[in-house]
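Undergrad: mind looking at a prediction? Sequence and model below.
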Amino acid sequence: MNPNILTTGMRCTLSDGSLVEVRSVLPDHVHVRVRYLDTLDNPEIRNGEEREVPFEELIAEYMGTHAEGLT
């Protein structure tokens, strides 16, 4: 996803299937700070945990029952 269209609070899916909420786009415009909402039972990540991920990991905006790709 293009980091220029990401907004705080936007919910997105990651390439591993996790559901996250965008917290901020970092000044380098390469990484995004996200909060995990659903990790699909990944034992390495807790729900609610915040991490910095490359924007390429965000594959789609989550829109309820479906996801809309914005690549």
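TA: Thanks, I have the structure now. As the structure is a prediction and not an experimental result, all values here were calculated from the model.

Undergrad: from here on, contacts and neighbour counts on C-alpha atoms
TA: Noted.

Undergrad: what about Val34, distance to Glu52?
TA: From Val34 over to Glu52 the distance is 6 Å, taken as C-alpha to C-alpha, to the nearest Å.

Undergrad: okay, now the one to match up with it:
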Amino acid sequence: MAAVPGTSGGLTLAAAYDWSHEASGLFAIGVGRVMIGSAAATGLAAFLSSALHKRGAKAGRPGH
């Protein structure tokens, strides 16, 4: 779960920097969507990875 803020923050900063020159100002909406989407996707991936790792450890699989 520690990767979630770093990944989301990095993608958000990159999008904000790249899109900030857009004249209409609507880049802020896109940056917000990148922030929410990347945080949700990274959080889900971290949760599933952790759950699968714990499930494998409980099953007594070698290497866990």
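TA: In hand now; what should we look at? Quick caveat, the model's predicted, so the values are computed rather than measured.

Undergrad: and the TM-score between them?
TA: The TM-score (TM-score structural alignment, normalised by the length of structure 2) is 0.21; 30 aligned residues with a C-alpha RMSD of 4.6 Å.

Undergrad: thinking again about what came up before, who's more crowded, Val34 and Glu52 of structure 1?
TA: Remark: of Val34 of structure 1 and Glu52, Val34 carries more neighbours, 25 against 16, as counted by other C-alpha atoms under 10 Å.

Undergrad: now that one: which helix or strand?
TA: Assigning secondary structure by DSSP states H and E places Val34 of structure 1 in strand 31-38.

Undergrad: helices and strands around that strand, which ones?
TA: Secondary structure elements in contact with strand 31-38 of structure 1, counted by 3 or more C-alpha pairs under 8 Å, 6 or more residues apart in numbering; DSSP states H and E, are strand 19-25, strand 50-54.

Undergrad: quick one: contacts of the shortest one?
TA: So the one you mean is strand 50-54 of structure 1. Taking C-alpha atoms under 8 Å, 6 or more residues apart in numbering as the criterion, the residues outside strand 50-54 of structure 1 that touch it are 30-36.
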